[in-house]
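Visitor: Could you work out the structure for the sequence below:
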Amino acid sequence: MSRRIVRTGFQLAALTTIAFLVVFFLDNRYRVLPQSVHSHLPLHHEGLVITDITIQTCSSLNPLSKCMLDQKIWHRVEKDLYLGSGWVSKAYVHIKRKREEELTNEDKVVVDVRTGKLDPAMGEKAQASEKWESRPAGVWIKRSLKRHASDSKKAVTAVDVLYGTDAVEPRPGWELVKNGALHLETGNDSKDPHLSVRRGPPAKLEKPIPKIRKDGKYKIMQISDLHLSTGVGVCREPEPKGANGGHCDADPRTLDFVERLLDDEKPDLVVLSGDQVNGGTAPDVQSALFKIIGPLAERKIPYAAIFGNHDDEGTLSRTVQMGLYESLPYSLSEAGPNTIEGVGNYFVEVQAHSSKHSALTLYFLDTHSYSPDEAHYRGYDWIKPNQINWFKTTAEGLKDAHSHYTLKHLNMAFIHIPLPEYGHPENERVGNWTEPITAPIFNTHFKDALVEYDVKTVSCGHDHVNEYCSLSKDNSTGEPEIWMCYAGGSGFGGYGGYNNYIRRLRVFEIDTNQARVVTWKRLEYGDLARRVDEQIVVDSGRVIPLQRANQE
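Guide: Sure thing, here's the model as predicted:
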């Protein structure tokens, strides 16, 4: 979350017949959305091999220049290497490719790619048939004749571009080209573009099957509001201010924090609950997104993602981003039905340790972004009636299957924008309520649907420095209904400037033997070994009041 984004207009500077449009999206804590650029995902065709790679540079000032080579021969990777920041130049990677069965004996296929100013063969014992060939922007390619390499595992089959000195490549079969970024013309704002290449066909991924551990427990780490950028990003309001000698790059510090706690907590599942990407500082969303997927894939941790209001303010829509999530290793994320509003309405079943029966159901819903009716309901959008109907129908349909589980089945839910009921001041709370909640003004009463279908906890993100759990009770009986929690903001690319806020994340541990849910928070700085505000929210399958949780 961040404050409301206000469009402040545009600047138009016509140097020739071409116009440059720069749209600034600003909130009261300053964030800028860079110029929109092409950022399509690479095309992956099985059976294709790359036969040549080059870089085509052209003038941004010439309206007739399309930076496009002969389309009958070359395929362009649709990412400007300058990401729209080169006011004088644009540049694109172009590749030649052929189906393997169409290769002739004279065709060469690319078997290796490097970057650098010097010939990589210097100091190597290269075979005469495998000399390095120079291409623009410091690209070097090694090619072999078809009879040597067309059917080998060395043949390059796809090329992509990722950006930033901290670029990460989590896709199986892909690797970043060695020796760093491309060498573009000086005088432009370099985004450190890196080539990434794939060998072999696209990996066929199997979705992981979440299961309760042998000890009957299951741990979920909720990471919210990472606000990752293309490149290292700029820290906003870091605490403590003097850490690291006062130097703070947002994404490296954020990811160092997250990785330390992944190794410490060893979660069975990570929930990415929105604003993984800071759209205003991520002109290449893919590069930003990969930075959190990399550590999870490396540790083989399954994850489920939903969107916040900033994820799709960059160059990729929610639909495209969810398609990307679905294609990545260890992802449980789903677009959900296209017959209801939003992208990312789905559920995940966690199986019992010793059977295929569901012990725990996790619901994920898209809370959208900004109000579609500012005249009457200023602020943020709301969960729509057809989403609520989908949730009810789904939960009703799962009842019979859940009844076969021999212990008490549990339900939880995750969203990004909080529900209006989070702001009821009379609710008992554990944790800090530091800023006004920015829930939608229009209430579709999704909280009541959650209670009706036995969801014991719901947890959100969005308000970075709110990190409490609030207990909702039945109005007529006073009995506890549901705990509504915040994760707290974890990313240094998002705001955090209230009450010396320390970035944090939330952990839920489910004990299926006791039908118990315990939650706590972990901080980025200070006593990392300590669980903050640890409390029992569900015991023996029942939502329990604050007093009982404290007594425990």
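Visitor: CA atoms for contacts and neighbours, from now on please.
Guide: Will do.
Visitor: Strands of the stretch 301-450 of the chain, residue ranges please.
Guide: Ranges of strands in the stretch 301-450 of the chain, per DSSP state E, counting those that start in this stretch, are 303-306, 346-351, 358-364, 410-414, 428-430.
Visitor: In terms of secondary structure, what does the third one contact?
Guide: Other elements packing on strand 358-364 under the criterion 3 or more CA pairs under 8 Å, 6 or more residues apart in numbering; DSSP states H and E are strand 346-351, helix 385-402, strand 410-414.
Visitor: on that earlier part again, of the strands of the stretch 301-450 of the chain, which stretch is the most buried?
Guide: Counting by mean count of other CA atoms under 10 Å, strand 303-306 has the highest mean neighbour count of the strands of the stretch 301-450 of the chain, with a mean of 27.
Visitor: contacts for that one?
Guide: For strand 303-306, the external contacting residues (CA atoms under 8 Å, 6 or more residues apart in numbering) are 269-274, 296, 325, 330-333, 344, 364-366, 415-416.
Visitor: Any idea which of the helices and strands packed on strand 358-364 gets closest to D189?
Guide: D189 lies closest, by CA to CA, to one member of those: strand 410-414, at 39.0 Å.
Visitor: Now show me the structure for the sequence below, then we'll compare the two:
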Amino acid sequence: MLRVVGSVVHRIFKLLRRTFIPLAILLFLFTAVLDIHTQNFYNNRVVHVEKYTGGRISGLKRIRCHSWFGNCNQIVERSEDGTQGTDTITWYKIGRELSLDGSSYLDHQAWSSHDYLYVTYADTEGDAVVDVALGDPRSLEPPQYVVKELTKSKLGKAKSRFDVSGHYDLNGWTQLKDGIWVKYGPFESPEAITDITYLFGEDVIEPRPQWNLVDGSLSFHPHHPIRLSFARGVRRRELPKLRLSKDKMFKVLQLSDLHFTSDFGVCLDQKDAVDECHADAKSLAFIHRVIDEESPDLVVYTGDLIDGSRTFDYQTAFLKALSPVISRSIPFAIAMGEHDTSVFASRDVIVEFLTTLPFSTMHRQTQEQWIGNITNYVIPVMSDIDDSLAVSAIYMLDLFEANSPEPLETILHRLYNSLPNKPSMSLEFQHYPIAEYRPRGAFALVGQYNEKTRLKSSRTDKNTRKVLSDIGVQCMSVGSEHTNECCIRSDAQPDQHLKELWMCFGPSVGEGAYGSTAMDRRVRLFKLDSQNNQITTWKRHRDDPSEVFDYQFIQK
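Guide: Predicted structure coming up:
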């Protein structure tokens, strides 16, 4: 019996000895392959590492991220050259919700994978990327942008870009994958790129100061060209400070219901229809003309800047809609509309993007701040001679913030009490009209009142009229109803402690929004006259932007 047991044990040990080395090799290979995947899964699913948030970079690359990695903010790969004394390199995802193939990580299905653009941070002791160009991914020839730079450089003409050894002498330019070319320079160079992103579409506009739109596009998406945009230098986000002009005036331009997209946009309900009409470009031409005519001190957007249901990339659409004011360094304010959304990004993400834009009066004070305290705000207009004296207040209300912990009355009183003093002239802007915009009986009216459908009470607060009276607002103005462009007077009611209030509409300026074939697109303006304590309003229209009509006094 003992001999049998001993024989079995001997055979087992012999078998283990023969299989140990192959098993060890297989185990080593298995862990070597999966250790990177395990690290990426842990970083993105468990630790929730940060994505790229700006800074000098040394690399730019398209990487396919698997859905089981989660948000894909960081991807660890094996280094091809073993730089930095390690065999791995960490890539940081450029902060976009949209992947290069046009999907959001929120929509990723199990076992799927999607492409994103990633960067590596530059080492302070090494070189950094100072320029980017896009060329043909199938060719080794540098793109025309690089060739033109070499032509202007000390290297001589473009045809002499080969040195005597027969190699390219590209003056710091290096070809990466997918047609991406980068130029390297010293880390401390003022030309070093400090932020980079990508936008979608054939109608991209990059209005932000210090940002540069790269010529050409990446062809990762079959229907939407991908454009790279990068920034140089230190970008400081300063909150605009509004004050009266030297003649004691302050002018506000109201733009409403642009309904821009990340494409050219389709023209709707044209007064003078043409076969080929790009809605967004046509709208922008009108807006540019009005701004040149009026030189406003503030531009107020009363909702639906973009058409979320028809917009592939919300960032591209917002930048295009805001380009006339950002490019002119004009402060702007936004009252959010129901179409200022995206299927690829949450509302919080969209608002966060808007707060980062230059000349935006919407800002985040703390990271813990409730979003409604960002999108509901007041803008004081200060005296031209005394920075501590507010001569006017402009309130911006967001009617589409769900689950508000505060009623509208509390929000407005808090904003009112935050002012350094109680100004004598105040305006309020929001997207959707309140119930008093449907008055009964006879009422004073200036302008066209074409839409009178029943209002949705769930979108407004029944106490708005009284609260606006309590905090001294003389006029409110809304959008939403595209062909209404009138001002309605709500008379004072002393028995209910209600002061007179003018309730105006800002007509739709967007050619891609519904309208009327009998009416061209229009804009509304307001002027605050501190010296005479007057508020006036008027309109301009696309057929003749030089013409002013329906000029009226709101307060005199």
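Visitor: Got a TM-score for the two of them?
Guide: The TM-score (TM-score structural alignment, normalised by the length of structure 1) is 0.75; 460 aligned residues with a CA RMSD of 3.4 Å.
Visitor: and the strands of the stretch 301-450 of structure 1 as TSV, adding distance to N550 of structure 1?
Guide: Listed next are the strands of the stretch 301-450 of structure 1 as TSV, based on distance: least, CA to CA, whole Å:
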stretch	distance to N550 of structure 1
strand 303-306	30
strand 346-351	28
strand 358-364	25
strand 410-414	21
strand 428-430	10
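Visitor: who wins for proximity to I53 of structure 1 among these?
Guide: Closest among the strands of the stretch 301-450 of structure 1, using CA to CA: strand 303-306, at 34.8 Å.
Visitor: so that closest one matches what in structure 2?
Guide: The alignment of strand 303-306 of structure 1 onto structure 2 (TM-score structural alignment) spans residues 332-335.
Visitor: do stretch 508-517 of structure 1 as well
Guide: Under TM-score structural alignment, the match for stretch 508-517 of structure 1 in structure 2 covers residues 526-535.
Visitor: Check stretch 481-488 of structure 1 too.
Guide: Stretch 481-488 of structure 1 maps onto residues 500-507 of structure 2, going by TM-score structural alignment.
Visitor: cool, stretch 266-279 of structure 1 as well?
Guide: By TM-score structural alignment, stretch 266-279 of structure 1 lines up with residues 295-308 in structure 2.
Visitor: List the contacts of stretch 410-419 of structure 1.
Guide: Contacts with stretch 410-419 of structure 1, where a contact means CA under 8 Å, 6+ apart, come from 1, 273-274, 306-308, 359-367, 437-440, 443, 446-447, 454-463, 515, 541.
Visitor: Tell me how far that stretch lies from the chain's centre.
Guide: The chain centre lies 18 Å from the centre of stretch 410-419 of structure 1; the measure is CA atoms, centre = their mean, to the nearest Å.
Visitor: and if you look at stretch 473-493 of structure 2?
Guide: 29 Å.
Visitor: before we move on, the earlier item: end-to-end on the match of stretch 508-517 of structure 1?
Guide: Length of stretch 526-535 of structure 2, first residue to last, CA to CA, to the nearest Å: 7 Å.
Visitor: Could you list the buried residues of the match of stretch 266-279 of structure 1?
Guide: Buried residues in stretch 295-308 of structure 2, counted by 16 or more other CA atoms under 10 Å: 296-308.
Visitor: Do a quick rundown of the helices in structure 1.
Guide: 146-149, 250-265, 285-298, 318-326, 385-402, 446-452, 546-551 (DSSP state H).
Visitor: Out of these, indicate the one that is most buried.
Guide: For the helices of structure 1, average neighbour numbers computed from mean count of other CA under 10 Å are highest in helix 285-298, which has a mean of 22.
Visitor: Name the surrounding residues that touch that helix.
Guide: 39, 162-164, 166-170, 228-231, 255, 259, 276-277, 279, 282, 302-303, 314-316, 329-330.
Visitor: Please spell out the ChimeraX selection for the buried subset of these.
Guide: Per 16+ other CA under 10 Å, the buried members of the contacts of helix 285-298 of structure 1 correspond to this ChimeraX selection:
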select :39,162,163,164,167,168,169,170,228,229,230,231,255,276,277,279,282,302,303,314,315,316,329,330
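Visitor: Identify the spatial nearest neighbour of E481 of structure 2, chain neighbours not counted.
Guide: Excluding its sequence neighbours, the residue lying closest to E481 of structure 2 (CA to CA, 6 or more residues apart in numbering) is E451, at 6.7 Å.
Visitor: residue contacts, the aligned partner of that neighbour in structure 1?
Guide: Per TM-score structural alignment, the equivalent position to E451 of structure 2 in structure 1 is E435. Each residue near E435 of structure 1 by CA under 8 Å, 6+ apart is listed here: 463, 465-466, 498.
Visitor: quick one, which of the helices of structure 1 is nearest to C58 of structure 1?
Guide: Evaluated over the helices of structure 1, closeness to C58 of structure 1 peaks at helix 285-298, with 23.8 Å, by CA to CA.
Visitor: Mind reading off the mean deviation between the closest one and structure 2?
Guide: Mean deviation of helix 285-298 of structure 1 from its aligned counterpart in structure 2 after superposition (mean CA distance after the TM-score superposition for structure 1): 1.6 Å.
Visitor: Keep only the contacts of E435 of structure 1 that are still in contact in structure 2, please.
Guide: Shared with structure 2 under both residues aligned by TM-score structural alignment, their matches' CA atoms under 8 Å, the contacts from those are 463, 465-466.
Visitor: Where is the longest helix in structure 2?
Guide: From DSSP H, the single longest helix across structure 2 is helix 2-41.
Visitor: Mind listing what's buried along it?
Guide: Neighbour-count burial for helix 2-41 of structure 2 [16+ other CA under 10 Å]: 36-37, 40-41.
Visitor: What's the local residue count around whatever residue of structure 1 lines up with S58 of structure 2?
Guide: Aligned by TM-score structural alignment, S58 of structure 2 pairs with T51 of structure 1. Other residues within reach of T51 of structure 1, judged by other CA atoms under 10 Å, total 24.
Visitor: any idea how far T51 of structure 1 lies from D533 of structure 1?
Guide: For T51 of structure 1, the distance to D533 of structure 1 equals 58 Å [CA to CA].
Visitor: With S355 of structure 1 instead?
Guide: Going from S355 of structure 1 to D533 of structure 1 by CA to CA gives 34 Å.
Visitor: Those two: who's more crowded?
Guide: The neighbour comparison of S355 of structure 1 against D533 (other CA under 10 Å) goes to D533, with 17 against 11.
Visitor: Right, I'll leave it there.
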